[in-house]
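Asker: missing the sequence, but the structure's below:
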């Protein structure tokens, strides 16, 4: 079946079918449904090679992220896939496993050689390394703590988000607040969430106790459970913990249970990421939504725009930094302390 066959079957022009296939916005919803029904009934599949030759584009974007096994990144990838489909794009996914060398080299990755643009989610690159990233194709850096100088970047104000978490816990009567964070000896000093945690404690006139700072080797349920047990052993007086990552927080719920600590009666728990499981665990998990859906929608749209402009020779504004909002999602795990 060809595009012209679909057009004849649907009673529209070939250009209309082409627009629907590309995800163009100039077609009415009624016509789009009619064309899509014709595509489905006829089993039409676009000739991607011919399409690429005509447009100078592959209509594929690359997504480089640490790991699809971490719940937040898995759900972010799902959001990117959904938004990409709406723009008529396919997605190639590669995992960097949080390795700075692989994050630096993602623009030269042979696997992503033919994509129209790359969406990079780094966790290991430092500020200067992120700024020095260069690419021969559109690059968007969707990251928590850095903004890149030669690429568009998206960022949530993690400092203020973490500060809001601590303020929420303090308002609930918590005074001995711990943090679980990825890191070797201690949380990375360039992580806005850790710095916001420290600032939140100081705002409330509370000390920053090193005994209540537990670093983890990875962001997994098991690591969160181990960290919670370490925390109870090291600082048994802890009455709240902020986990920098929902996987850590969900694991911490189990670790605290193993130590005989009730949540939230004895210890309040707050995570970060607002993954789907947070709303269905027991107790349900208070967490921060860092604007994952907004980030996916805006980042993919920007990549699509820049890729189309590059193919047609149109100049676009210089890359810049874009802010994404956050929201504290209050659930059962951080209910106020008992009087």
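Answerer: Cool, got the structure. Computed from a predicted structure; not experimentally measured. Residues are numbered from 1 along each chain as shown.

Asker: when you work out contacts or count neighbours from here on, use the C-alpha atoms and nothing else.
Answerer: Will do.

Asker: which residues touch the residue nearest to residue 60 when sequence neighbours are not counted?
Answerer: What sits nearest to residue 60 in space, not counting adjacent residues and going by Cα to Cα, 6 or more residues apart in numbering, is residue 90, at 4.6 Å. By Cα atoms under 8 Å, 6 or more residues apart in numbering, the residues touching residue 90 are 59, 60, 61, 81, 84.

Asker: by neighbours, which of those wins?
Answerer: Neighbour tally across these (other Cα atoms under 10 Å): the maximum, 27 neighbours, falls on residue 61.

Asker: three-state assignment of that one?
Answerer: strand (DSSP: H, G, I helix; E, B strand; the rest coil).

Asker: for residue 262, same thing?
Answerer: coil.

Asker: roughly how far does it sit from residue 332?
Answerer: Between residue 262 and residue 332 the computed distance is 12 Å (Cα to Cα, to the nearest Å).

Asker: of these two, who's got more company?
Answerer: Applying other Cα under 10 Å to residue 262 and residue 332 shows that residue 332 carries more neighbours, namely 18 against 15.

Asker: which ones are touching that one?
Answerer: Counting by Cα under 8 Å, 6+ apart, residue 332 makes contact with 264, 283, 284, 285, 286.

Asker: now with 6 Å?
Answerer: 283, 284 (Cα atoms under 6 Å, 6 or more residues apart in numbering).

Asker: for the residue nearest the centre of the chain, which non-adjacent residue is closest in space?
Answerer: The centre of the chain sits closest to residue 76, judged by Cα atoms, centre = their mean, with a distance of 4.6 Å. Leaving aside its sequence neighbours, residue 76 sits nearest to residue 292 (Cα to Cα, 6+ apart; 6.4 Å).

Asker: repeat for residue 266
Answerer: Once flanking residues are discounted, residue 266 sits nearest to residue 239: 6.0 Å by Cα to Cα, 6+ apart.

Asker: residue 114 now?
Answerer: residue 58 (6.6 Å).

Asker: do I have it right that that neighbour meets residue 52?
Answerer: Yes - applying Cα atoms under 6 Å as the test, residue 58 and residue 52 come out as touching, 5.0 Å apart.

Asker: putting a second one here so we can go through both:
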């Protein structure tokens, strides 16, 4: 019968199993110095008494909190929600939990996330960098474990994991051109920007056109935010102005989805009349009708790299030179684009 008191201690388990508290500790922590019969007796006692490991106390004894911070521009965007889920799965394997906070893609929010990560009792911080000035970041006084994600050029003192925005966009647009598209609307691009997601994906769009020898019409570039409504409005605006197009490259899957709805409302078929690609390969992309062709930026590889780098810092592994990792992107060809002939 399980112990009825509110708190079962390690000493209770030891008495029940007829072993020392050190033996119970060795079993709980997976140390190899316990024989199989003794280990089984201790595990049976744990189950019988309902003993639960106090992870908070364990972390505090080790000078840790068991919490990792994830600071992202916005919580509403599906990409960041799904990134948080992938990271949570991986950090849980290390007895760490993810706490997510929003920076608002602002300089102040990003600087605060780094400056106050220790005050918020994080063992480490993952920061998505959008607006912060790299020079300011390099001057921050912090010895906390930090891994940066995002597209901006960053000081070499931080580990940095990036997706290959340029080549991912190039792959998507090259496929549209190879299947016969010649007037590809780009929804969300910023050709005038530097080292931001919209600018880098716009660079890939332009690169694919140069490689194919197809000129770019500036009227086909629609700068906008990345909500469903923005993708919808971008297509309606092109049609209202009488600007012809035979394909759409949405800089995110969300704006591509909004574009698809606008095309359907306008009586255009996808992909027969207009082809569409997105970027991010969010979970919903494969379940549209037709399923969305999009760029997978290497979700699992990015999550693995971020986790590995931050865990190494948290555990105090001998520090190598800070690493900058670029994860390859892969085009996922589905139903919103035509197959190659």
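Answerer: It's in. This structure is a prediction, so every number in the text was calculated from the model and none was measured.

Asker: what distance do you get for the residue mapped onto the residue nearest to residue 114 of the first structure from the second structure to residue 117 of the second structure?
Answerer: Superposed on the second structure with TM-score structural alignment, residue 58 of the first structure falls opposite residue 65. In this view, residue 65 of the second structure and residue 117 of the second structure are 12 Å apart by Cα to Cα.

Asker: then residue 281 of the second structure?
Answerer: Residue 281 of the second structure sits 30 Å away from residue 117 of the second structure, going by Cα to Cα.

Asker: all helices of the stretch 151-300 of the first structure, in order?
Answerer: Counting by DSSP state H, counting those that start in this stretch, the stretch 151-300 of the first structure has helices at residues 158-171, 192-203, 221-234, 246-258, 292-312.

Asker: what residues are up against residue 162 of the first structure?
Answerer: For residue 162 of the first structure, the contact set (Cα under 6 Å, 6+ apart) comprises 193, 196, 197.

Asker: most neighbours among the residues you listed, which one?
Answerer: residue 193 leads the contacts of residue 162 of the first structure on contacts (other Cα under 10 Å) with 29 neighbours.

Asker: hmm, that one is touching residue 159, no?
Answerer: Yes - shown here, residue 193 of the first structure and residue 159 form a contact pair, counting by Cα under 6 Å, at 5.1 Å.

Asker: so what does residue 162 of the first structure match up with in the second structure?
Answerer: Alignment note (TM-score structural alignment): residue 162 of the first structure maps to residue 169 of the second structure.

Asker: chain neighbours aside, what residue packs nearest to that match?
Answerer: Per Cα to Cα, 6+ apart, closest to residue 169 of the second structure is residue 204, 4.7 Å.

Asker: is it true that the one you found touches residue 168?
Answerer: No - counting by Cα under 6 Å, residue 204 of the second structure sits too far from residue 168 to count as a contact (7.2 Å).

Asker: coming back round to it: hmm, which of the contacts of residue 90 of the first structure are common to the second structure?
Answerer: Mapping these onto the second structure (both residues aligned by TM-score structural alignment, their matches' Cα atoms under 8 Å) leaves 59, 60, 61, 81, 84 still in contact.

Asker: tell me how far the first one lies from residue 48 of the first structure.
Answerer: To tie it back to what came earlier, the one meant is residue 59 of the first structure. From residue 59 of the first structure over to residue 48 of the first structure the distance is 8 Å, taken as Cα to Cα.

Asker: and for the last one?
Answerer: Here residue 84 of the first structure is placed at a distance of 16 Å from residue 48 of the first structure (Cα to Cα).

Asker: tell me where the second structure has strands.
Answerer: Taking DSSP state E as the criterion, the second structure contains strands spanning 67-72, 97-102, 124-129, 146-150, 159-163, 184-187, 221-222, 247-250, 275-277, 294-296, 324-327, 330-332.

Asker: so which of the ones you listed comes closest to residue 258 of the second structure?
Answerer: strand 247-250 (9.2 Å; Cα to Cα).

Asker: quick one: that closest one to the first structure mean distance?
Answerer: Superposed on the first structure, strand 247-250 of the second structure shows a mean distance to its aligned partners of 0.9 Å (mean Cα distance after the TM-score superposition for the first structure).

Asker: what stretch of the first structure does that strand fall on?
Answerer: The aligned range for strand 247-250 of the second structure is 240-243, by TM-score structural alignment.

Asker: contact partners of that stretch?
Answerer: For stretch 240-243 of the first structure, contacts defined as Cα under 6 Å, 6+ apart pick out 177, 178, 179, 180, 249, 267, 268, 269, 270, 271.

Asker: got JSON lines for the residues you listed, with distance to residue 15 of the first structure and neighbour count too?
Answerer: Below are the contacts of stretch 240-243 of the first structure laid out as JSON lines (distance: Cα to Cα, whole Å; neighbours: other Cα atoms under 10 Å):
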{"residue": "177", "distance to residue 15 of the first structure": "61", "neighbour count": "25"}
{"residue": "178", "distance to residue 15 of the first structure": "60", "neighbour count": "26"}
{"residue": "179", "distance to residue 15 of the first structure": "56", "neighbour count": "27"}
{"residue": "180", "distance to residue 15 of the first structure": "55", "neighbour count": "28"}
{"residue": "249", "distance to residue 15 of the first structure": "51", "neighbour count": "31"}
{"residue": "267", "distance to residue 15 of the first structure": "61", "neighbour count": "24"}
{"residue": "268", "distance to residue 15 of the first structure": "58", "neighbour count": "26"}
{"residue": "269", "distance to residue 15 of the first structure": "55", "neighbour count": "31"}
{"residue": "270", "distance to residue 15 of the first structure": "52", "neighbour count": "32"}
{"residue": "271", "distance to residue 15 of the first structure": "49", "neighbour count": "30"}
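
Asker: the stretch 1-150 of the second structure: helices as residue ranges?
Answerer: 10-17, 21-28, 36-49, 55-61, 78-92, 107-115, 134-139.

Asker: distance to residue 319 of the second structure added to those, as TSV?
Answerer: Below are the helices of the stretch 1-150 of the second structure laid out as TSV (distance: least, Cα to Cα, whole Å):
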stretch	distance to residue 319 of the second structure
helix 10-17	36
helix 21-28	29
helix 36-49	36
helix 55-61	22
helix 78-92	20
helix 107-115	20
helix 134-139	18
